[in-house]
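Colleague: Compute the structure for the input listed below.
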Amino acid sequence: MRVYGRNVFREILYSNFPVRMVYFSENGDKELVMLIEQAKSRKLPYTISPKKILTRLCNFDKHQGVVVDIGEFPYKDESSIIETENGKGFFVILDQLQDPHNFGAIIRSAVGAGANAIVIPKNNSVKVTPTVVKVSVGTIFRIPIVEVVNISRFIEKIKKVGFWVYAADMQGVAYYRANLKRPVAIVFGSEGEGIRRGVKQKCDGVVSIPMKNSIDSLNVSVSAGIILFEVARQNENIDS
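Modeller: Modelled structure (predicted):
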């Protein structure tokens, strides 16, 4: 997979994420020259090519002079995150989310709020794509993305090790009144259907965002940002 953008590349450098090749456009500005120097100092494989070559590589002309081939995205195994959460875990579970822009925005909020992992189902769900990486502004490289076969079974497993799991839905207790202390997981549903009934039944409770005016609902990435930072607020004195 090829991702693009200067901030994305900075996040790759910050996270020491492995790359196959970095493509820089020729005749770059001072900022691009500095990024090339960083690639050189890290001994990353790179090449300098005409801008049209980079556009062809990523099928996008606003790549800011940087395209990075990261190969196949490395999803994490569920057992690895369950075993390392140490009773302080904070997971974000996405039940069949479909829109890559929503996925990228949720990743950015999850990282900012201090989540330990994002969990998605292997089937009927958006995957990590260059668009997801771009919308996340590269923060996806700071957090494990976990694929599981069955969301309901995953919820059962983490509840056995002490997690409280809450579904984010329109009908539930106000999110700021719920006890969202770690270890905790928040489930968000798909854009059209919300959380599946079977998944919701596995949760310990339902949290909602009270509305001052009559509207159907907020965009899922907006809802996620609000609720995830409430989790961060309630856990601000707990080491993550």
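
Colleague: From now on I want contacts and neighbour counts done on CA atoms only, so please keep to that.
Modeller: Will do.

Colleague: so how far does stretch 121-132 reach from one end to the other?
Modeller: This stretch, stretch 121-132, spans 16 Å end to end (C-alpha to C-alpha, to the nearest Å).

Colleague: quick one: buried residues of it?
Modeller: Neighbour counts over stretch 121-132 (16 or more other C-alpha atoms under 10 Å) mark 121, 125-128, 130-132 as buried.

Colleague: and the residue most central in space within the chain, what element?
Modeller: Among the residues of the chain, the one closest to the centroid is residue 107, at 2.5 Å (C-alpha atoms, centre = their mean). Secondary-structure assignment from DSSP states H and E places residue 107 in helix 100-113.

Colleague: residues contacting residue 205?
Modeller: 165-167, 172 (C-alpha atoms under 8 Å, 6 or more residues apart in numbering).

Colleague: So what's the gap between the helix holding residue 107 and the chain middle?
Modeller: 5 Å (C-alpha atoms, centre = their mean, to the nearest Å).

Colleague: by how many degrees do the following helix or strand past that helix and helix 100-113 diverge?
Modeller: Note on helix 100-113: by DSSP H and E, the next helix or strand toward the C-terminus is strand 117-121. In terms of direction (axes from the mean of the first three to the mean of the last three C-alpha atoms, to 10 degrees), strand 117-121 departs from helix 100-113 by 150 degrees.

Colleague: For the comparison step, fold the sequence that follows:
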Amino acid sequence: MGQTQQQEKEDIVVGRNSVIELLKGQRAIECVYICDDTPAKGQPISRIVAMAKEKGIPVKRVDEKKLEHMAPGLHHQGVAALAAAYEYSTLEDIFARAQGEAVFIILCDSIEDPHNLGAIIRTAESAGAHGIIIPKRGGVGLTPIVSKTSVGAVEHIPVVRVSNLVNTMEKLKEKGVWIYGADMDGQPWDKTDLKGNIALVIGSEGFGLSRLVKKTCDVILSLPRKGKINSLNASVAAGILMYEAVRQRG
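Modeller: As a prediction, this is how the structure comes out:
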């Protein structure tokens, strides 16, 4: 078994009582998986679902085969939870890291591919960004695959997970941060001032920026497209924009 597979297995908690105790604790949880098959029904499952929803943790309905794949050979009782590989930071941690510099933040709007998120975190740390913000729902969290793809960058840059990305964007604006979203119909990326307090928003792989996130951005930036494909990989687009900000900020 490879290192990533082994680590991912260790972050899977199975069984009704074990998952309930995990939900009672303080450890960050990426997702709770509930089997739709008959053995998984009953009062403990209803309690798990209610506890997860109260804490804002996504609950996914899956079949028996999925749970067996996640926890081979383990008695899962129709329920499993994926715990975060790392602890999340706070918004205050990001501003503290800036230490008086113009703050530089990356927001990920529903990035679903763990390899993309890992690559974005790796580039952000290299580019001197002060932190990453991701949503609790609709995107991948700090899974073992994200950690491995980041090549250890998750150890060196704060990653904040928020319940509402739009509300967080509004809080950043109140702190004097300008929000720049990456999308197809914006102004040229290399003719925009990125030297102050800024946050770059990168949309999902398939759909780009969500409607409310795009509406909340102060400026939309676009990269030129010369070929037939109408979009770039999310981590590639993020890297280009981050290093344009690095270039401008000296």
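
Colleague: Mean per-residue distance, the biggest helix by length in structure 2 versus structure 1.
Modeller: Ranked by residue count, the top helix of structure 2 under DSSP state H comes out as helix 234-249. Once fitted to structure 1, helix 234-249 of structure 2 is off its aligned match by 0.6 Å on average (mean C-alpha distance after the TM-score superposition for structure 1).

Colleague: Onto which residues of structure 1 does that helix map?
Modeller: Aligning helix 234-249 of structure 2 against structure 1 (TM-score structural alignment) gives residues 220-235.

Colleague: follow-up on the earlier one: which residue lines up with the residue nearest to the centre of structure 1 in structure 2?
Modeller: Residue 107 of structure 1 maps onto residue 121 in structure 2, by TM-score structural alignment.

Colleague: Residue 188 of structure 1 now?
Modeller: Match for residue 188 of structure 1 (TM-score structural alignment): residue 202.

Colleague: Which residues are in contact with its match?
Modeller: Contacts of residue 202 of structure 2 (C-alpha under 8 Å, 6+ apart): 106-109, 181-182, 208-209, 234, 237-238.

Colleague: ok, the closest residue in space to it that isn't next to it in sequence to residue 13 of structure 2 distance?
Modeller: Leaving aside its chain neighbours, residue 202 of structure 2 sits nearest to residue 108 (5.0 Å; criterion: C-alpha to C-alpha, 6 or more residues apart in numbering). Distance, residue 108 of structure 2 to residue 13 of structure 2, by C-alpha to C-alpha: 27 Å.

Colleague: Then residue 115 of structure 2?
Modeller: Distance from residue 115 of structure 2 to residue 13 of structure 2, by C-alpha to C-alpha: 23 Å.

Colleague: The two: which has the busier surroundings?
Modeller: Taking neighbours as other C-alpha atoms under 10 Å, residue 115 of structure 2 and residue 13 compare with residue 13 leading, 22 against 18.

Colleague: So that one versus residue 138 of structure 2, what's the distance?
Modeller: 21 Å.

Colleague: Kindly report the same for residue 152 of structure 2.
Modeller: 24 Å.

Colleague: Check the mean deviation of the top strand by length along structure 2 from structure 1.
Modeller: What stands out as the longest strand in structure 2, according to DSSP state E, is strand 178-188. Between strand 178-188 of structure 2 and the aligned residues of structure 1, the post-superposition mean distance stands at 0.7 Å (mean C-alpha distance after the TM-score superposition for structure 1).

Colleague: for that strand, which positions count as buried?
Modeller: Neighbour-count burial for strand 178-188 of structure 2 flags 178-184 (criterion: 16+ other C-alpha under 10 Å).

Colleague: Strands along structure 2, start to end?
Modeller: 12-14, 29-35, 59-62, 79-83, 104-108, 131-135, 159-162, 178-188, 198-202, 219-222.

Colleague: Save those as JSON lines, and put in distance to residue 213 of structure 2 too.
Modeller: Converted to JSON lines, those look like this (distance: least, C-alpha to C-alpha, whole Å):
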{"stretch": "strand 12-14", "distance to residue 213 of structure 2": "32"}
{"stretch": "strand 29-35", "distance to residue 213 of structure 2": "22"}
{"stretch": "strand 59-62", "distance to residue 213 of structure 2": "23"}
{"stretch": "strand 79-83", "distance to residue 213 of structure 2": "27"}
{"stretch": "strand 104-108", "distance to residue 213 of structure 2": "10"}
{"stretch": "strand 131-135", "distance to residue 213 of structure 2": "12"}
{"stretch": "strand 159-162", "distance to residue 213 of structure 2": "14"}
{"stretch": "strand 178-188", "distance to residue 213 of structure 2": "8"}
{"stretch": "strand 198-202", "distance to residue 213 of structure 2": "9"}
{"stretch": "strand 219-222", "distance to residue 213 of structure 2": "11"}
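
Colleague: wait, which of these is closest to residue 228 of structure 2?
Modeller: Among these, the nearest to residue 228 of structure 2 by C-alpha to C-alpha is strand 178-188 (13.7 Å).
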